[in-house]
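Peer 1: attaching a predicted model along with its sequence, questions to come.
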Amino acid sequence: MRQVLIYGGFMVTMSMGIRHGFGLFNLPITMANGWGRETFALTIALQNLIWGAVQPVTGALADRYGAFKIMIAGGALYALGLAGMALSSDALNFTIAGGLMIGLAQTATTYSVVYGILGRNVPAEKRVWAMGITAAAGSFGQFLMIPAEQGLLSAFGTQDALLMLALMASLMIPTAFMLREKNFHHQHAHGDQTIMQALSEAIRNPSFRLLTLGYFVCGFQVVFIAVHLAPYLKDLSTTYPAVGAPAVATTALALIGLFNIFGTYSSGYLAQRFPKRFLLSGIYLGRAFAITAFIWIEPSPMSTYIFSAIMGFLWLSTIPLTNGIVAQIFGVKYLTMLSGLVFFSHQLGSFCGAFLGGYLFDRTGSYLLVWQIAIALGVFAFLVNLPVKERAITRTVNA
């Protein structure tokens, strides 16, 4: 179990950490190539949509043929995509490398695939705790890579920095071999549940649908804040100059990454002692209260830092809880695929949070409406997670 935790954590640290710093490359790349910012934005948007849409397919392949084979392909695609971003002077080639290739790579190297391995190799009573450990590793990667990637950019420039990140991403390939499951097999005896049967079973299950709705809210809130918090603070600088200082936004985002580590670990730990659906509901309600206080209290650097710390603690703590409930209800045979299906809802929410933040700001000149939507969605997610049933379903076949 220790080896799975160490190398699974490292895989997620690399895959999530590298992508977290992509925003730092926006202006250097677009200015160097004479592109508009929409080129870079389209690439990252495409990356996230592909990640969400293809994740269930990648998960099904991992469940069928073994996760380590999928992760080898993902590590190679990640490194090639970063190298392609570095060497592309054409917008289409850049979008293919950074959007298509890295989007596909993330489906094979992030939480869903790693959680499938954990689900099969960690005792059921420690499963959510192990998922929390791995999520904390991904959170640490997000916290670590912001200064690391900024340092590479400052010291070596855009192209060489991306090529160095490609070399770092290639380390995921040998890591995948360390996660090879020696006793993995996927046999279909007569009467066993097939992938399509598992998919149909999940879609018909009310608890699965409720979890999926809640995960949409998670994606909406975190990506809206990640993308629009800095410009929101900048807009406040006309009335509250101290809040609009660039260092405030940088510190706020760093605090989110830092407290995310503690939040994801804590959610996995607490899930061993309390019902996971209540913890999930509490997280969403806590976000709603935190956002409400943030937009109504007079802004200051300190209030911003407190908000960032609270949101960071609640940031990705939904991941081990949601995936843990999926495993508890349906078992681990198709966990990677089903986790990917839930994650697709998360990514749809992410797209809506990022897009509506910009769209409604352009229409109204304020982020207030989007903040209010985020609060309402938090209350909605609080309510829909309460009736989730955390018990294994009864089947008439041995699946």
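Peer 2: Thanks, I have the structure now. Residues are numbered from 1 along each chain as shown.
Peer 1: all contacts plus neighbour counts: C-alpha atoms, from now on.
Peer 2: OK.
Peer 1: for the helix or strand encompassing I256, packing partners?
Peer 2: If you go by DSSP states H and E, I256 is part of helix 246-270. Judged by 3 or more C-alpha pairs under 8 Å, 6 or more residues apart in numbering; DSSP states H and E, helix 246-270 is in contact with helix 127-156, helix 206-235, helix 301-314, helix 318-330.
Peer 1: elements contacting the last one?
Peer 2: Helices and strands in packing contact with helix 318-330 are listed as helix 127-156, helix 206-235, helix 246-270, helix 276-296, helix 335-364; criterion 3+ C-alpha pairs under 8 Å, 6+ apart.
Peer 1: with mean neighbour count and distance to L49 added, can I get these in CSV?
Peer 2: Listed next are the helices and strands packed on helix 318-330 as CSV, based on neighbours: other C-alpha atoms under 10 Å; distance: least, C-alpha to C-alpha, whole Å:
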stretch, mean neighbour count, distance to L49
helix 127-156, 23, 20
helix 206-235, 22, 12
helix 246-270, 22, 23
helix 276-296, 20, 23
helix 335-364, 22, 7
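Peer 1: of the ones you listed, which is nearest T30?
Peer 2: Minimum separation from T30 across these (C-alpha to C-alpha) falls at helix 127-156, 14.3 Å.
Peer 1: and the following helix or strand past that closest one with helix 127-156, angle?
Peer 2: Per DSSP H and E, helix 127-156 leads on to helix 158-169 as the next helix or strand towards the C-terminus. Counting by axes from the mean of the first three to the mean of the last three C-alpha atoms, to 10 degrees, helix 158-169 lies at 150 degrees to helix 127-156.
Peer 1: contacts for helix 158-169?
Peer 2: For helix 158-169, contacts defined as C-alpha atoms under 8 Å, 6 or more residues apart in numbering pick out 14-15, 18, 25, 28-29, 75-76, 78-83, 85-87, 149, 152-153.
Peer 1: swap in stretch 271-280?
Peer 2: Contacts of stretch 271-280 (C-alpha under 8 Å, 6+ apart): 125-126, 128-129, 267, 318, 321-322, 325, 382, 385-390.
Peer 1: how much space separates F355 from F220?
Peer 2: The spacing between F355 and F220, counted by C-alpha to C-alpha, to the nearest Å, is 10 Å.
Peer 1: list the contacts of M131.
Peer 2: Counting by C-alpha under 8 Å, 6+ apart, M131 makes contact with 115, 118, 268, 319-320, 324.
Peer 1: pasting the second one now:
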Amino acid sequence: MAVTTGDLRPTSATWRTPLVIIVCGCAIALLSFGPRSSLGFFVQPMSKEFTWGRDVFGLALALQNLLWGLGQPIAGAIADRFGLLRVMIVGALLYAAGLLLMRYSATPLSLNIGAGVLIGFGLSGSSFNLVLSAFSKLLPPERRGIALGAGTAAGSFGQFLFAPFGVAMIDNFGWQTALLVFGALMLLILPLSLALATPPSETSNAPAGDQQSFKTALAEAFGHRSYVLLVLGFFTCGFQLAFITVHLPAYLADRGIPATTGGWVIAAIGLFNIIGSLSVGWLQNVFPKRYILSVIYFTRALSIVAFISFPITPFSAIAFGAISGLTWLSTVPPTSALVALMFGTRWFATLYGFAFVSHQVGGFLGVWLGGIVFEQFGSYTPIWWLSVLFGVLSALINLPIVEKPVARPVAQPA
């Protein structure tokens, strides 16, 4: 089936309509984001069974975040060059294998390989990042804004579903069974990915504006001031999200909040992020994207200050989850839209992948430092305040971004 980039006029097959692409992509985002956002609930039961400190589990999930980020531009480049389908199938299989190995992990090394290496690389090939890339390539421009918001919101809905589902599975059947069920669900990505298949890209057949090599695209992006600022600001998003996802359930438990309440806090983040992501997907067509990003980062900083400054109760915890949810993944639609606006869609998955590296380096540090600081001082307070500082800095960093396509030299006729 031939598909023109940015369009979806079917030729020999008609089943891959824009609606089918969006629905299947959202289902993949839901499935891939759900389990990894629920792994924080495995910290306490696995740590108790194997007498591990939180730094052990923190390192494994920190590796996951880092390798997810490092693998993203590689997966994106392969998808840009050879098509998305193979990348997503391999990613889903690695993801399922990581959850299976995590189920049978009895040593920190096996935990690092399963929860860290396999799931990390699996996410780079099957997560919502590649879904957003497929949306950018397969859907016409007028549908991209809301589709990017919907794809991001679907990941949040996965978090909303899997958090209480994971807690219920652990409480009723044990953490081992919960991981096996999660792994089996990842295999559903395989048939769904057929709807997101993109054709291989041949530079020689591309339009004149898209005749750009991989190295030239990277040099152009990293020489562009606005892209560098966008990448630096995205670091904060990863730091805050990963720290909260992994360590918030334990933080609440330390303060006497039941695990079921912790599950609903994470679920509230996912539920309200559906509202936030869809709203931002629409708002970015009305307001400058850089201002939206700045407001998101500053709002996060204020919500963290309020949360840690007052006594922790079930109500305040769920309220924090709701406020955090409104800004949770809502950075993704404007960030990805800015990448596409600046550089086009030819190397979108690659360039957004490199921005995501910054996001996941932040995630690595958030998870890892959270475990280290807690084991050293018995408190997460320093990391909470570091999150506030990063939020304020990112709010300022995004303001000077210029929202227009990069200027490229135009070949003159002889």
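Peer 2: Sure thing, it's come through. Treat the numbers as computed from the prediction; the structure is a model and nothing was measured.
Peer 1: circling back to that earlier point, how about TSV for the helices and strands packed on helix 318-330 of the first structure, with distance to G378 of the first structure added?
Peer 2: TSV is the format used below for those (distance: least, C-alpha to C-alpha, whole Å):
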stretch	distance to G378 of the first structure
helix 127-156	21
helix 206-235	7
helix 246-270	17
helix 276-296	5
helix 335-364	12
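Peer 1: wait, which of the ones you listed is closest to T43 of the first structure?
Peer 2: helix 335-364 (12.7 Å).
Peer 1: beyond that closest one, next helix or strand please.
Peer 2: Under the assignment DSSP H and E, the closest C-terminal helix or strand after helix 335-364 of the first structure is helix 368-385.
Peer 1: next, the mean deviation of that next one compared to the second structure.
Peer 2: Superposed on the second structure, helix 368-385 of the first structure shows a mean distance of 1.9 Å to its aligned residues (mean C-alpha distance after the TM-score superposition for the first structure).
Peer 1: what residues of that helix count as buried?
Peer 2: Neighbour counts over helix 368-385 of the first structure (16 or more other C-alpha atoms under 10 Å) mark 370-371, 374-375, 377-385 as buried.
Peer 1: these two touch, right, Q221 of the first structure and I373?
Peer 2: No. Q221 of the first structure is beyond contact range of I373, at 9.2 Å (criterion: C-alpha atoms under 8 Å).
Peer 1: between the two, what contacts are shared?
Peer 2: By C-alpha under 8 Å, 6+ apart, no residue touches both Q221 of the first structure and I373.
Peer 1: which ones are touching G151 of the first structure?
Peer 2: Listed by C-alpha under 8 Å, 6+ apart, G151 of the first structure has no contact partners.
Peer 1: try it again at 10 Å.
Peer 2: If you count contacts by C-alpha atoms under 10 Å, 6 or more residues apart in numbering, G151 of the first structure has them with 145, 157, 161.
Peer 1: ok, of those residues, which one's closest to R287 of the first structure?
Peer 2: M145 (25.2 Å).
Peer 1: the closest one matches what in the second structure?
Peer 2: By TM-score structural alignment, M145 of the first structure lines up with F162 in the second structure.
Peer 1: S15 of the first structure maps to what in the second structure?
Peer 2: Counting by TM-score structural alignment, S15 of the first structure lines up with S32 in the second structure.
Peer 1: distance of its match from W385 of the second structure?
Peer 2: The gap separating S32 of the second structure from W385 of the second structure is 30 Å, by C-alpha to C-alpha.
Peer 1: before we move on, what about L179 of the second structure?
Peer 2: Taken as C-alpha to C-alpha, the span from L179 of the second structure to W385 of the second structure is 33 Å.
Peer 1: now swap in M169 of the second structure and tell me
Peer 2: 33 Å.
Peer 1: and what of V265 of the second structure?
Peer 2: Computed as C-alpha to C-alpha, the V265 of the second structure to W385 of the second structure distance reads 20 Å.
Peer 1: what's the answer for N205 of the second structure, then?
Peer 2: Here the criterion is C-alpha to C-alpha. By it, N205 of the second structure lies 51 Å from W385 of the second structure.
Peer 1: now do L351 of the second structure
Peer 2: 31 Å.
Peer 1: element containing A73 of the first structure?
Peer 2: helix 67-87.
Peer 1: and what of W51 of the first structure?
Peer 2: In this assignment (DSSP H and E), W51 of the first structure forms part of helix 37-65.
Peer 1: which helices and strands sit right next to that helix?
Peer 2: helix 26-33, helix 67-87, helix 91-95, helix 102-109, helix 111-121, helix 195-204, helix 335-364 (3 or more C-alpha pairs under 10 Å, 6 or more residues apart in numbering; DSSP states H and E).
Peer 1: quick one: which of those is nearest A245 of the first structure?
Peer 2: That would be, of those and by C-alpha to C-alpha, helix 26-33, which comes in at 18.8 Å.
Peer 1: so which bits of that closest one are buried?
Peer 2: For helix 26-33 of the first structure, by 16+ other C-alpha under 10 Å, it's 26, 29-30.
Peer 1: post-alignment, that helix versus the second structure, mean distance?
Peer 2: Once fitted to the second structure, helix 26-33 of the first structure is off its aligned match by 4.2 Å on average (mean C-alpha distance after the TM-score superposition for the first structure).
Peer 1: then stretch 254-269 of the first structure?
Peer 2: Comparison of stretch 254-269 of the first structure with the second structure after fitting gives an average deviation of 1.3 Å (mean C-alpha distance after the TM-score superposition for the first structure).
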